[in-house]
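**Student:** Build me a structure from this.
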Amino acid sequence: MKPSLAKGTRDFTAQEVSRRKYIINILQNNFELFGFQSLETPSFENLSTLTGKYGEEGDRLIFKILNSSINEAKEDKKTVMLNDFQRALEKPFSSESLTDKALRYDLTVPFARFVAMNHGQLTFPYKRYQIQPVWRADRPQKGRFREFYQCDADVVGSESLLQEVDLIQLYLKSFSDLKVSVTIHVNNRKILSGLAEYAGITDKLIDFTVALDKLDKIGKEGVVKELLEREISQKSIDKLDFLFSQSNDALENLLQLKEKFVGNEIGLKGVEELEFVLTQSLSLGVDMQNLVFDITLARGLDYYTGAIFEVKADEAQMGSIGGGGRYDNLTAVFGVKNIPGIGISFGLDRIYLVMEELGLFPEEATSKMEYLFANFGGEETLEALKLIMQLREKGISAELYPENAKINKQFTYAEKKGIKNLVFLGEEEIKNRTVTFKNLEAGEQKTVSLEEFLG
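**Tutor:** Just a heads-up that it's a prediction; the model follows:
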């Protein structure tokens, strides 16, 4: 059988792994610089932990794990199994005898589960970062995979809007360090709730936000069509038409909302919160070209309750490369109330694609072997191995070509592998305590003393 990859997954070459580590190291350093501590959670969770947290569309994308007992079922259980499968097709989350585990969909819900289980031992506000893979049964396309990494930073146990301001700083510093020019789009779910109340569609809030969240993908006409399909009246849609023609002045747009939200408590609260975040960010020197109030930003996850963020690369067409928001009620679904939270995520895979497209990876982002020692056989091989050991003790990468092959073959190996220097330690060099090496990038060859070579 011809080998193949599962759809939506990838193998990573040595260069790709090195470049991914380069991104991760920058993010990890900044997470710790901002006071976050690391956490890891299992790759799969109880299905009940995940379902109902991501909205109807999100729930459909959860990868469920077939119970191991299904594989051990005896012949007389086949009819029961078939009935279970039929029920699972009709109601995907109803048949626990088929599946009660699932691969994690994101890192936020498992984090909320962790906090709910361990809140008595945690010091609040609790700041954690997490860099691990997640899985979604999505349709693979450019920048969208079924297995991908998220790099999250979350704070729980604080209602202070200064957390929003700090996370904006974390985004801007991290992308600045990566040399990726970005725009952070911000909104507030309370504003969206206020808009639903203003348009008389409070009972259709989820339908409204799910459709609005697709604006950048399907345009105004597509959003209007979906709103109608979700049984939102044309009259309500007309009241919301101003959403599609916002000015570039965030504070001016907020002032317009204040006028429309007179007597609308939740809407005014959202405007007040967002105004604070924007003005504080401005005071800290954030360029409003990099921080945009996007009133149509909805983010489809049901658990957001306040500020929401989405990060887009300025010089590449890649969709969002980061996102997040406030989720003040998430731990409540696990029986632990009054633990507010806010978090952001960096999309490692999409950031990689953007940096690759724009040629932003520095040379040091690709690890290369420093020295390849040519294999001459006999005593020379043993002396080469001794020298290689000394280099490795100094933290310098080196290896010996395994066979006493023709020198051209050893040259070709070094060039194809991207090794920087080819070392010749022959009989003459051993007698004179010297080392001859050729820099394969510059094409220069020189002989130096053994002491000079080891530095």
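**Student:** C-alpha from now on. contacts and neighbour counts both.
**Tutor:** Will do.
**Student:** List the contacts of residue 380.
**Tutor:** The contact partners of residue 380, by CA atoms under 8 Å, 6 or more residues apart in numbering, come to 425, 426, 427, 430.
**Student:** Please identify the helix or strand for it.
**Tutor:** Following DSSP states H and E, the helix or strand that holds residue 380 is helix 378-393.
**Student:** Report the buried residues of that helix.
**Tutor:** Residues of helix 378-393 classed as buried: 380, 381, 384, 385, 387, 388, 389, 391 (neighbour count, 16 or more other CA atoms under 10 Å).
**Student:** Following element in sequence after it, please.
**Tutor:** Counting by DSSP H and E, the element after helix 378-393 in chain order, helix or strand, is strand 398-400.
**Student:** what residues does that following strand touch?
**Tutor:** Strand 398-400 is contacted from outside by 369, 370, 371, 372, 373, 374, 375, 384, 385, 388, 391, 392, using CA under 8 Å, 6+ apart.
**Student:** Mind picking the two most distant members of those residues?
**Tutor:** Using CA to CA, the contacts of strand 398-400 span at most 17.9 Å, a distance reached by 375 and 392.
**Student:** gap between stretch 332-347 and the chain center?
**Tutor:** The gap between where stretch 332-347 is centred and where its chain is centred comes out at 18 Å by CA atoms, centre = their mean, to the nearest Å.
**Student:** Need the residues that contact that stretch.
**Tutor:** Stretch 332-347 has contacts (CA under 8 Å, 6+ apart) with 108, 113, 116, 149-159, 163-164, 167, 309, 321-331.
**Student:** now residue 77: how far from residue 111?
**Tutor:** 38 Å (CA to CA, to the nearest Å).
**Student:** And the host helix or strand of residue 292, what does it pack against?
**Tutor:** Assigned by DSSP H and E, residue 292 falls within strand 291-293. With contacts defined as 3 or more CA pairs under 8 Å, 6 or more residues apart in numbering; DSSP states H and E, the packing partners of strand 291-293 are strand 182-188.
**Student:** higher neighbour count, residue 77 and residue 111?
**Tutor:** Set residue 77 next to residue 111 and count neighbours by other CA atoms under 10 Å: residue 111 wins out with 22 against 11.
**Student:** Tell me the spacing between the spatially closest residue to that one that is not a sequence neighbour and residue 23.
**Tutor:** Once flanking residues are discounted, residue 111 sits nearest to residue 41: 7.5 Å by CA to CA, 6 or more residues apart in numbering. Distance, residue 41 to residue 23, using CA to CA: 21 Å.
**Student:** Check residue 332 too.
**Tutor:** 34 Å.
**Student:** Among these two, which residue is more densely surrounded?
**Tutor:** Remark: of residue 332 and residue 23, residue 23 carries more neighbours, 21 against 15, as counted by other CA under 10 Å.
**Student:** quick one more, to check against the first:
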Amino acid sequence: MKPTLPKGTRDFLPLDIRKRDYIFNIIKNQFHLFGFDSIETPAMESLETLSGNYGDEGDRLLFKVLNNGDFLKDVPEEILGSKNSNKAITHLSKRGLRYDLTVPFARFIVMNRQHIKFPFKRSAIQPVWRADRPQRGRYQEFYQCDADVAGSSSLFYESELIRLYDEVFDQLSLPVTIRWNNRKILYGIAESAGLKDHFNLITIIIDKLDKIGNDGVVKELESQAFHSKDVSILMDMISTTTLPELKDKMKSEQGHLGISEMERVLSFLDSNGLKNELLFDATLARGLGYYTGCIFEVKAKDANMGSIGGGGRYDNLTEIFGMKDVSGVGISFGVERIYDLIEEKKLFPESVLGSKNTLIACLDIDSFGYAIKIQNMLRKLNIACELYPEPVKLQKQMTYANELGYAHVAIIGEEESRQNKINLKDMKTGQQSLLSFTELAEIICQ
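**Tutor:** Have a look, this model is predicted:
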């Protein structure tokens, strides 16, 4: 059998894991500093939980899990005969792999409300799955890193999440633009253009602007039989680049409320300047159907890559689970794309790319016990080390050390054991010294 990977998935080698841990650790540290507590939810959710929250396109990208046992037995013959997969799926599958971490979070809140205190600040770093077409920076299995606040409508949290984005990408030395908008503004634009009854469809089309451009958006809007005058008003408003300019054009109470919300968020940011660019973008739509207020999207500067972060305010997400009046806001980091960008731009620090610490090479079986003792003493000092598993020829052990990138080799033979010493070789300079254990520990800790 030829070994293969499912499309859109990847293996990660040890160096890859070190690089990914570098990113995860920076994000986790900032989550901690901003007061977000970690939770976890299952890889699978009920399809009933997942469906209907991501728009028609998102629902098509859900991975369904076949029911256990004879999954065909409950499918009516007429549906099997028609080969209608959309009708059959309700009989074939009751579960799906999670599409994101936000909808499971809403379900989590409702089921665990007796254990949490509002406002509840949660973080989660877990894999998600989407049956999307794999391409550069887009995978079918990938990690998301989310931070959300549930149970508060305070716009202060929007400013906190902007700061969180700013701090993480500054720590990663990856300059970004944090684009933001407000769904109320989008609704106001649609209402001002006389198209409020088609708001959901309009946001889906506007959300494609990066992919199909202005002409493509106009073409799609006109294909819906919208009047060209209304389309012209819409396109003029979404091309507006400042809130004051948009306020002059806005003819919607809801739209003005969205502008006021954004101005309120900006007032919380005045006292502490950002290191990255915060850019108002009236074209930003975020196609997911659950957003109701401010929305965010992050893109790296000077990079041919899609968004590496996104999120927004959702006021009604828990309502589908029977729990009303729980407003939330959250953001997500697209770790896979962040990883690819940092790799491409060679931004991983030398400490991440650097060598492993120390290999202990034992030359004879009688010295092996002493070598084990040295290994254990180093580990008690929290010094990473490894003992080669058998006393083979030194050349073989040195080759192993070179191939795995060890910084030092501690050589132990009959003479070293007799003197209670260790012969330490610096693999970069080739310098070799006979040392006591204390001297050894001091050198390899530098």
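**Student:** neighbours around the residue nearest to residue 111 of structure 1, how many?
**Tutor:** Using other CA under 10 Å, residue 41 of structure 1 is surrounded by 15 other residues.
**Student:** same deal with the one 10 residues further on?
**Tutor:** Using other CA under 10 Å as the criterion, residue 51 of structure 1 is surrounded by 18 other residues.
**Student:** corresponding residue for residue 121 of structure 2 in structure 1?
**Tutor:** Aligned against structure 1 by TM-score structural alignment, residue 121 of structure 2 finds its counterpart in residue 127.
**Student:** and that match, how many neighbours?
**Tutor:** 23.
**Student:** Now it: which helix or strand?
**Tutor:** Applying DSSP H and E as the criterion places residue 127 of structure 1 in strand 126-135.
**Student:** mean distance, that strand to its aligned residues in structure 2?
**Tutor:** Comparison of strand 126-135 of structure 1 with structure 2 after fitting gives an average deviation of 0.4 Å (mean CA distance after the TM-score superposition for structure 1).
**Student:** For the residue nearest to residue 40 of structure 2 when sequence neighbours are not counted, grab the count of nearby residues.
**Tutor:** Computed as CA to CA, 6+ apart, the closest residue to residue 40 of structure 2 that is not its neighbour in sequence is residue 124, at 6.2 Å. Residue 124 of structure 2 has 23 neighbours, counted by other CA under 10 Å.
**Student:** List the contacts of residue 124 of structure 2.
**Tutor:** Contacts for residue 124 of structure 2 were tallied using CA under 8 Å, 6+ apart; they are 38, 39, 40, 101, 144, 145, 146, 147.
**Student:** Can you report how many residues lie near the counterpart of the fifth one in structure 1?
**Tutor:** Residue-level alignment of residue 144 of structure 2 against structure 1, with TM-score structural alignment as criterion, gives residue 150. Applying other CA under 10 Å, we find 21 other residues in the vicinity of residue 150 of structure 1.
**Student:** what do you get for residue 298 of structure 2?
**Tutor:** Applying other CA under 10 Å, we find 26 residues neighbouring residue 298 of structure 2.
**Student:** my read is it is in a helix, agree?
**Tutor:** No - Residue 298 of structure 2 is assigned strand when assessed by DSSP: H, G, I helix; E, B strand; the rest coil, not a helix.
**Student:** Let me know the distance separating the equivalent of residue 383 of structure 1 over in structure 2 from residue 202 of structure 2.
**Tutor:** Here residue 383 of structure 1 is matched to residue 370 in structure 2, going by TM-score structural alignment. Between residue 370 of structure 2 and residue 202 of structure 2 the distance is 73 Å, computed by CA to CA.
**Student:** ditto for residue 375 of structure 2
**Tutor:** 65 Å.
**Student:** ditto for residue 220 of structure 2
**Tutor:** Between residue 220 of structure 2 and residue 202 of structure 2 the computed distance is 9 Å (CA to CA).
**Student:** what's the burial count for residue 19 of structure 2?
**Tutor:** Residue 19 of structure 2, neighbours per other CA under 10 Å, totals 18.
**Student:** OK, contacts around the counterpart of residue 398 of structure 2 in structure 1?
**Tutor:** Aligned by TM-score structural alignment, residue 398 of structure 2 pairs with residue 411 of structure 1. Applying CA under 8 Å, 6+ apart to residue 411 of structure 1 gives the contacts residue 422.
**Student:** if we go to 10 Å?
**Tutor:** 372, 374, 401, 419, 421, 422, 440 (CA atoms under 10 Å, 6 or more residues apart in numbering).
**Student:** Look at it and tell me its secondary structure.
**Tutor:** For residue 411 of structure 1, the assignment made with three-state DSSP gives helix.
**Student:** Same check on residue 209 of structure 1?
**Tutor:** Going by three-state DSSP: residue 209 of structure 1 is helix.
**Student:** what does it align to in structure 2?
**Tutor:** Taking TM-score structural alignment as the criterion, the aligned counterpart of residue 209 of structure 1 in structure 2 is residue 203.
**Student:** where along the stretch 251-400 of structure 2 do the strands fall?
**Tutor:** With DSSP state E, counting those that start in this stretch as the criterion, the stretch 251-400 of structure 2 has strands at 277-280, 294-300, 309-314, 328-334, 356-362, 385-387.
**Student:** And for residue 393 of structure 2, nearest residue in space, chain neighbours not counted?
**Tutor:** residue 363 (6.9 Å).
**Student:** ok, that neighbour to residue 378 of structure 2 distance?
**Tutor:** Taking CA to CA, one finds residue 363 of structure 2 at 19 Å from residue 378 of structure 2.
**Student:** Ok, residue 297 of structure 2 next?
**Tutor:** As judged by CA to CA, residue 297 of structure 2 and residue 378 of structure 2 stand 46 Å apart.
**Student:** can you check residue 310 of structure 2 too?
**Tutor:** For residue 310 of structure 2, the distance to residue 378 of structure 2 equals 44 Å [CA to CA].
**Student:** What of residue 284 of structure 2?
**Tutor:** From residue 284 of structure 2 to residue 378 of structure 2 the distance is 54 Å (CA to CA).
**Student:** cool, and residue 419 of structure 2?
**Tutor:** Distance of residue 419 of structure 2 to residue 378 of structure 2, computed by CA to CA: 18 Å.
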